[in-house]
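Undergrad: 3D model of this:
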Amino acid sequence: MSSTPVAPRRPVPVAILLIVTGLVGLYAAFSLVLDEFAKYENPQKVLTCDVSPFLNCSNVMTTWQGHLFGFPNPLLGMMGFVAPIAVGVVLLAGFRGTTWFWTLFNAGLFLAWVFVTWLFTQTVWFIGYLCLWCMLVWAMTIPLFWIFTIWNLAKGNLPFGARARRIGRALLPFCWAIPLANYLFVIVTILVKFPTLLTTL
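TA: Model prediction:
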């Protein structure tokens, strides 16, 4: 007596994570690009995200850190956030992928997390201003990298062996805790470096 094989369950929560964080990050990056164009047209223009002496996108945009590769950083975001949206959609469609695909995709998410972490350190310790759209990009990249990486490990999609898979499975029920710790570090650091931030809003 033969039995029909059961199709693997689609990772709906992970797919939704990818799509939502990708869409919100893309929106933030697109808004930054529009603000850049507005500044090119009128350098004296006050942007909607210039809301206080500390929350000032204009002052962040004019720094070399805001154009690390010779063009506005948000252009990288507009290109990069398309990837998680696309991957989330194909996951919902039943895509399973291969080890090399998931490894390359996860490597891209890691580079994105490293980049926004670097931008965070530059903004807080060297530039001295905060950008609301930039912080929204950070807020999307942090859970996107950490939660997806833990899920990827738990599913054995990365070439790190059985031990890494066991670690991923152990961490998966608590995958929210690591991005939460990352958020807390960012928030506490900002409040320490900008102690009068809340009183200026």
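
Undergrad: rest of the way, CA atoms for contacts and neighbours
TA: Fine.

Undergrad: Tell me the secondary structure at F71.
TA: coil (DSSP: H, G, I helix; E, B strand; the rest coil).

Undergrad: how far away is it from W64?
TA: 10 Å (C-alpha to C-alpha, to the nearest Å).

Undergrad: Give me the residue at the spatial middle of the chain.
TA: T141 (1.2 Å; C-alpha atoms, centre = their mean).

Undergrad: doesn't V20 make contact with it?
TA: No - under the criterion of C-alpha atoms under 8 Å, T141 makes no contact with V20, lying 11.0 Å away.

Undergrad: follow-up on the earlier one: hmm, who's touching the helix or strand harbouring the residue nearest to the centre of the chain?
TA: For T141, the host element (DSSP states H and E) is helix 132-154. With C-alpha atoms under 8 Å, 6 or more residues apart in numbering as the test, helix 132-154 has contacts from 14, 17-18, 21-22, 24-25, 28-29, 31-32, 49, 55-57, 102, 106, 109-110, 112-113, 116-117, 158, 164-172, 175-176, 178-179, 182-183.

Undergrad: To check against the first, give me the structure of this:
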Amino acid sequence: MSSPTTSKQPVTTAILLIVAGLIGFYGSFKLVVEKYDLLEHPKKALGCDINPFVSCSSVIDSAQSHLFGFPNPILGVAGFVAPIAVGIGILAGARFARWYWIAFNAGLFLAWVFVTWLFTQTVFVIGALCPWCMLVWSATIPLFWIFTVWNLATGRLTTSETLQRRMRAFLPFSWVLALINYLIIVIVILQHFPLLISALFG
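TA: All right, here's what the predicted structure looks like:
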């Protein structure tokens, strides 16, 4: 049975899916464009090569950017179409089977794991930040956390009434999880790149 909170939530969730999906798609598309620009002009600095700390070229040329044998952003261009389509479907009144929601949530989880891994590689291994990559991170994080809470609150991921009730109560505050995730990333970046702020604003 849906509560007043969850009955109002589909519109908010749909808007989140569409907006975050569009942001992630745009960031992924820009990365693809930058990659082809780098291939055509190997010695040319990209527009997002701001300084030694913020450099798309360093990230795009890394082995981590081709984890599956092709540029990672291609996955984003294809993958971010899904939340956009699902969000539009929700607004249109479409009903999806429980297995579909579980599969979609699993896809968001894998996307979150992937961008988290890319974040650690970017900071601790490559040693440079990519603005377009960070835009993709910023879209993926709320997609996973908020949508997962919503799926738990509506009983699609659990049969526990207690957990569903707790998630329904927490649903209006689910953005806190994304905020915590953002703060962890910011803190790690500032600790690992102590000269970043002075390089950007000095």
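
Undergrad: what's the TM-score here?
TA: After superposition, the two chains reach a TM-score (TM-score structural alignment, normalised by the length of the first structure) of 0.93; 194 aligned residues with a C-alpha RMSD of 1.2 Å.

Undergrad: thinking again about what came up before, filter the contacts of helix 132-154 of the first structure down to the ones in helices?
TA: Among the contacts of helix 132-154 of the first structure, the members falling in helices (DSSP state H) are 14, 17-18, 21-22, 24-25, 28-29, 31-32, 57, 102, 106, 109-110, 112-113, 116-117, 164-171, 178-179, 182-183.

Undergrad: Are any of the contacts of helix 132-154 of the first structure buried, and if so which?
TA: With neighbours counted by 16 or more other C-alpha atoms under 10 Å, these contain buried members at 14, 17-18, 21-22, 24-25, 28-29, 31-32, 49, 55-57, 102, 106, 109-110, 112-113, 116-117, 158, 164-165, 168-169, 171-172, 175, 178-179, 183.

Undergrad: how close does the nearest residue to N51 of the second structure once chain neighbours are set aside sit to F53 of the second structure?
TA: In space, and not counting its chain neighbours, N51 of the second structure is closest to A199: 7.5 Å by C-alpha to C-alpha, 6 or more residues apart in numbering. As defined by C-alpha to C-alpha, A199 of the second structure lies at a distance of 8 Å from F53 of the second structure.

Undergrad: Compare those two and say which is more crowded by neighbours.
TA: F53 (19 against 14; other C-alpha atoms under 10 Å).

Undergrad: Just give me the neighbour total for the residue lying closest to that one once chain neighbours are set aside.
TA: Closest residue to F53 of the second structure apart from its sequence neighbours, by C-alpha to C-alpha, 6+ apart: A128 at 4.8 Å. By other C-alpha under 10 Å, the residues close to A128 of the second structure number 22.

Undergrad: Might one say that A128 of the second structure is in contact with I50?
TA: No - counting by C-alpha under 8 Å, A128 of the second structure does not reach I50; the two are 10.6 Å apart.

Undergrad: Ignoring the adjacent residues along the chain, who's closest to F193 of the second structure?
TA: Per C-alpha to C-alpha, 6+ apart, closest to F193 of the second structure is F53, 7.5 Å.

Undergrad: show me the contacts for the one you found.
TA: F53 of the second structure touches 127-129, 193, 196, counting by C-alpha under 8 Å, 6+ apart.

Undergrad: Tell me the spacing between F170 of the second structure and V176 of the second structure.
TA: 10 Å.

Undergrad: now do W99 of the second structure
TA: Taken as C-alpha to C-alpha, the span from W99 of the second structure to V176 of the second structure is 27 Å.

Undergrad: more neighbours, the two?
TA: Higher neighbour count among W99 of the second structure and V176: V176, with 15 against 11, using other C-alpha under 10 Å.

Undergrad: how about the more buried one, what's its partner in the first structure?
TA: Here V176 of the second structure is matched to A177 in the first structure, going by TM-score structural alignment.

Undergrad: So what's the residue count around P131 of the second structure?
TA: With other C-alpha under 10 Å as criterion, P131 of the second structure counts 17.

Undergrad: Map it across to the first structure for me.
TA: That one, P131 of the second structure, aligns with L132 by TM-score structural alignment.
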